[in-house]
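Enquirer: what's the 3D shape of this:
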Amino acid sequence: MKKVSSYSQAVNEWQWVIPQQFNMGVCICDAQDQSAIALIVPQKNRTQFEYTFGDLRKESNKLINLLLAYGVSQGDRVAILLPQKAETLIAHIACYRANFIAMPLAQLFGPDALEHRLTDSKASVVITDLAGCRKLDEVKQPLPNLKLILSLDGKNECTSNNIKDFYSEMSRARDIFEPVLTKSSDPALLIYTSGTTGNPKGALLPHRTMIGHIPGADFIFDFLPQPGDVMWTPADWAWIGALMDSAMPALYHGIPQVVNPPGRFDPEKAFDLMDNYGVRNAFIPPTALKVMRQVNEPRKNWNYNLRSMFSGGEALGTSLINWGREQLGVTINEAYGQTECNLIVGCCSSVMTPPDGSMGRAIPGHKLRILDDIGNSMPLGEIGNICVKSPDTVMFLKYWNNPEATKEKFITDSRGDQWLNTGDKARIDENGWLFFIGRADDVINSAGFRIGPAEVENSLLTHPAISMSGVVGVPDELRGELVKAFIVLKDNRMASDKLATEIQNHVKQRLSAHEFPRAIEFVDELPMTTTGKIQRRLLRNRNKH
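Expert: From the prediction side, this is the model:
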């Protein structure tokens, strides 16, 4: 997307160009300057190891030839159970270029989560490390379709007979391969997404989803690419937000990106990494930003120089955005999407100033409406479902082996137009600004008032004692539901009844008398998904016991 001077100009000038034949791996690897730096891998003593695009192409060629030798065929699913590493992106690039289907799996998944995804997808290969092999050893059910496990750490003590050492196998493979000429509509990526009921569903995404993500990525990073841009995210590349909003757009634009070091997220190390490796563009989830905010006056200790940043997954709130301007030197752009139809709402601080509480406007190229459950448009300001008109370039093809769920994902309006129903609740104002309310099952109905947990959580975070908060509705005989807040305090604050009352009054005064949390529980941590979202369902279940 070229740099423009206004949102309306971006919308009016955007046009989709979707070739019939398109390969995601070719556009992010083969089409780039082969001598340009693609990946920066931090090493000890603040040094770095670099991969060029030519390196990625040769290594992906080796992996393709290796997998073909083991009988992997076009359309087979290749599971990638790895942290951020060069090998992770090499595996993705190999899958796309060979017309395999890449299936990223989160590092936090346990054996039961892995078992469902590997069984349902009938994956042929798992590329992983020692930690992943140990989890696979604990999978109870046989995986008859699994032909090969490639481990970056070799077999070690793991018991599976089909584990092979990744590096020794790669050393014998040829580094020449001609990419498969795929259609833009051919499947490329399978990502399992958890719903509120039932097992996770596999969202199957086509090669064209790469094209579909570009206007959104360019927008939320204040017009990628710009001279000197260097990308980084601490988020797991198994999450569509980290993979398709950060890693892949960087490759697509030929921008170097820093591979996040292994280990638990450390806010001081994050500041140091941005300083030492010249990070200019960052995607940092809200949870990580809240932890970074606890570092006192970081600009006095590190000389980072960010150009753009976005965050998504949970609402940020005004206080966190203000902190970003003061301590990070950027306006943090919010963005919204889901695995089935990602990056469809966002902000671009270069040309937009959202009202407080808004997550942005429709990304150029996407048509959104707020509809009820049967396809009627909601009046301005009224809460309804965030819906995206179908077809859409970024939209998924279907749920894997689940035609019924695919059908249920769409609703038809009175004109016969189909809309993908995200299942998320929002309202829209007269200027097109969207205000996120929550998942359908997250919205609290208290004494006739519909209350969005995100708004209450944002208000709580403006209190100086609070580090994190999760808000849910709990049963109440008088009101139907009342608002309950689970609160993690900052390290220097102690829980007390006096503090709970102070927090309640704070929200009552800042937000609304009907939205303040009538119940407060102080906790050490909040249950989070692998993508950094609060698991409100677990908070509700906790309240039942």
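Enquirer: from here on, contacts and neighbour counts on C-alpha atoms
Expert: Fine.
Enquirer: Contacts only, for the residue nearest in space to the middle of the chain.
Expert: By CA atoms, centre = their mean, the chain has its centre lying nearest to Gly241, at 2.3 Å. With contacts defined as CA atoms under 8 Å, 6 or more residues apart in numbering, the neighbours of Gly241 are Gly312, Asn342.
Enquirer: this one as well, want them side by side:
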Amino acid sequence: MSHQESQPNLADYEQEYGSFEWDQLYAEADWSAPDELNIAHETVDRHAAATPERTALQYVGADGEEETVTFADLAAESNRFANVLDDLVDRGDRVFSYMPRVPEHYAALIGTLKTGAVWGSVNERFGPDGIAYRLDDCDAKVVVTTTGNRDTVAEAMEQIPSVEQVIVVDDAEGAARDGDLDYHEALADAADEFETVRTSGEDDALLYYTSGTTGPAKGVLHKHRWVAGVAATQQFAVDLRPGEDLYWSTGDLGWLTGPINTLGAWFWGTPLFTYEDEFDPEAWAKLLDDYPITVLFSVPTAYRMLREHESVLGGVDLDLRHALSIGEPLSAGVVEWGEETLGVTIHDTYGQTETGNMVINNYPSMELKPGSMGRPLPGVEAAVVDPETGEVLEPGETGEIAERGDYPCFFAGYWEKPDKTADCFVDGPDGEWYLSGDLGHVDEDGYFWFEGRADDVIISSGYRIGPFEVESALGEHPSVAEGAVVPKPDRQRGTIVKAYVRLVEGTEGTDDLKEDIKEHVRNELAAHEYPREIEFVDELPKTVTGKIRRTELRDRTEDPTAD
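Expert: The predicted structure is shown next:
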């Protein structure tokens, strides 16, 4: 039976959602009881014992270097790291990484969890101030990095009194500092056996920081029970088939999406593919041609760029059977492009650092409505609620997307910020809800539809306009690579919709083209939603995760002289 013909893991959404229990997942996975649970054991060591030669990680470096890491290899390497780390930290201490997608990064993650320490990571796109803030906020004790990143870490450490040790992986791009531990030298002298600390599902495991685009970043704490939730997502939404798939999740361990897909895949014993370098359409096309990658998980920006440069996919022999996206809603046009060019439907998923996982998804067995977020993960109760009263709204009514339940991925709280944690919850008539800060609505079929962040909605002439619909319509114009819309003050209407548009390469930005784009959006949507003003730009400002920084665009719109 081919991949395309085989039945999805979630064959009947309604039946599974109505009957799902978390104890059922534990039984199916034959894993330890939640009262004695360690993520490292569940994702690596039990597979190293049962199927030691199975591939855990297929690595391709920026220079084309290849390395295949088995579960036995990963267990032994992480044991060595744990033995080194065990002399440096106590249970519950924070260990952070700042490094690329290299095999040592994954071994450090698993090894840290084996010691009972708490793992966190900072994406390489952050500079010294971003590193310093996060490590200082949680009193991190150890940092794992590369020689190429060592100068940046050193600059950050001038502001951090808590860090006692830096462990450095030599990548031939920089130099270690006095007092650093050389990763490979230290591990060469360490034993390859280690007794994993007996943690419970309620012990601290992961500390990841929000991106902090609307205020200081907050540390989001997750427990070892977190792994049960990501296992469910990888089973139902990612639809992993152990023994069949090679799974390329393009996310970095510097964001929680990285551990979600890495550890979720390993929970089921599925090999993970990773590429060290940043996104490049031609390089990605070659990787998809050279390796039997069956499941691809990436972000809308990457899919949009592949679509813009789809000629690189000409002649590529794809093994894909499933593709997913997270970060921002996918437009219908990108979904259609995926079906025509990649041969698969790109399934949108939705989650936050606080929810620890993707909690609303489109599933392979379910009818897909392009542009929709999908439906809740089995085991998660989701609704659109009034953020003031917690009352569940009727289908079609706009409110705040909210979740609740005994879902093991829900965060344990913001690091040492109980007031901020409490602000995320509202007591409703039928119980408490976690408020996402995202606006949306549910349709008559139970599908969720994203309308934007609460502070992104545009009110013009009394109409509420969500940016996503307008931006999706912009993106379907043949001359538009991507666009973003924000409110612009207007004496008559209060505000109007202003669009910042990046054109397809080689397109001339003329006044006639602006009018044509306006007309296109007006025809796609409604007369009150089209952008009354368009500005062509070379690039759109984005967060380090690739999301459009509408806050910056709003500031620029209100003050045209602002940088």
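Enquirer: now what about the TM-score between them?
Expert: The TM-score (TM-score structural alignment, normalised by the length of structure 1) is 0.95; 539 aligned residues with a CA RMSD of 2.0 Å.
Enquirer: Checking my notes, the residue nearest to the centre of structure 1 in a helix, right?
Expert: Yes. With DSSP: H, G, I helix; E, B strand; the rest coil as the criterion, Gly241 of structure 1 is part of a helix.
Enquirer: before we move on, which element is the aligned partner of Glu502 of structure 1 in structure 2 in?
Expert: Using TM-score structural alignment as the criterion, Glu502 of structure 1 maps onto Asp516 of structure 2. Using DSSP states H and E, Asp516 of structure 2 sits in helix 511-524.
Enquirer: Could you report the neighbour count for the match of Glu502 of structure 1?
Expert: Residues near Asp516 of structure 2, counting by other CA atoms under 10 Å, number 14.
Enquirer: if we can go back for a sec, what's the counterpart of the residue nearest to the centre of structure 1 in structure 2?
Expert: So, by TM-score structural alignment, Gly241 of structure 1 is matched to Thr257.
Enquirer: For Glu508 of structure 2, grab the count of nearby residues.
Expert: Neighbour number of Glu508 of structure 2 under other CA under 10 Å is 11.
Enquirer: Could you list every helix and strand that the lengthiest helix in structure 1 packs against?
Expert: In structure 1, assigned by DSSP state H, the helix with the most residues is helix 53-69. In terms of contacts (3 or more CA pairs under 8 Å, 6 or more residues apart in numbering; DSSP states H and E), helix 53-69 of structure 1 is packed against helix 86-98, helix 166-171.
Enquirer: Tell me the residues of structure 2 aligned with the helix or strand just after the shortest one.
Expert: Put plainly, it is helix 166-171 of structure 1. Downstream of helix 166-171 of structure 1, the first helix or strand assigned by DSSP H and E is strand 187-193. Under TM-score structural alignment, strand 187-193 of structure 1 corresponds to residues 204-210 of structure 2.
Enquirer: Tell me the helices and strands packed up against the helix holding Asp516 of structure 2.
Expert: Using 3+ CA pairs under 8 Å, 6+ apart: helix 511-524 of structure 2 touches helix 467-475.
Enquirer: Now do the strands in the stretch 301-450 of structure 2.
Expert: 322-325, 346-352, 357-361, 375-376, 381-385, 399-404, 413-414, 425-428, 431-442, 448-453 (DSSP state E, counting those that start in this stretch).
Enquirer: Turn these into CSV, including mean neighbour count.
Expert: As requested, these are arranged in CSV below (neighbours: other CA atoms under 10 Å):
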stretch, mean neighbour count
strand 322-325, 24
strand 346-352, 24
strand 357-361, 27
strand 375-376, 25
strand 381-385, 24
strand 399-404, 24
strand 413-414, 20
strand 425-428, 17
strand 431-442, 21
strand 448-453, 22
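Enquirer: Which one, of those strands, ends up nearest to Gly229 of structure 2?
Expert: Gly229 of structure 2 sits nearest to strand 357-361 of all the strands of the stretch 301-450 of structure 2, at 7.1 Å, using CA to CA.
Enquirer: So what touches stretch 218-231 of structure 1?
Expert: Against stretch 218-231 of structure 1 from outside (CA under 8 Å, 6+ apart): 1-3, 217, 246-247, 250, 253, 255-258, 278-282, 307-310, 333-335, 346-350, 363.
Enquirer: Same question for stretch 347-354 of structure 1.
Expert: 4-7, 219-222, 331-335, 359-361, 433.
Enquirer: Now do the corresponding residue of structure 1 for Glu185 of structure 2: how many residues are near it, please.
Expert: Aligned counterpart of Glu185 of structure 2 in structure 1: Ser168 (TM-score structural alignment). Residues near Ser168 of structure 1, counting by other CA under 10 Å, number 11.
Enquirer: Equivalent analysis for Asn261 of structure 2, please.
Expert: Quick note: Asn261 of structure 2 (other CA under 10 Å) scores 26 neighbours.
Enquirer: can you check Glu326 of structure 1 too?
Expert: 13.
Enquirer: what's the answer for Ser19 of structure 2, then?
Expert: Neighbours of Ser19 of structure 2 (other CA under 10 Å): 10.
Enquirer: do Gly258 of structure 2 as well
Expert: Neighbours around Gly258 of structure 2, by other CA under 10 Å: 16.
Enquirer: give me every residue that touches it.
Expert: Contacts of Gly258 of structure 2 (CA under 8 Å, 6+ apart): Ser249, Thr250, Gly251, Asp252.
Enquirer: same check, this time on Asp456 of structure 2
Expert: Gly466, Pro467, Val486, Arg550.
Enquirer: do Phe279 of structure 2 as well
Expert: Ala302.
Enquirer: swap in Tyr96 of structure 1?
Expert: Asn23, Met24, Gly25, Val26, Ala102, Ala188, His207.
Enquirer: Compute the number of surrounding residues for the residue mapped onto the first one from structure 2.
Expert: What it means is Asn23 of structure 1. Alignment note: Asn23 of structure 1 maps to Asn38 in structure 2; criterion TM-score structural alignment. By the measure other CA under 10 Å, the count of residues near Asn38 of structure 2 is 27.
Enquirer: From Gly201 of structure 2, how far off is Asn38 of structure 2?
Expert: 7 Å (CA to CA, to the nearest Å).
Enquirer: Noted, bye for now.
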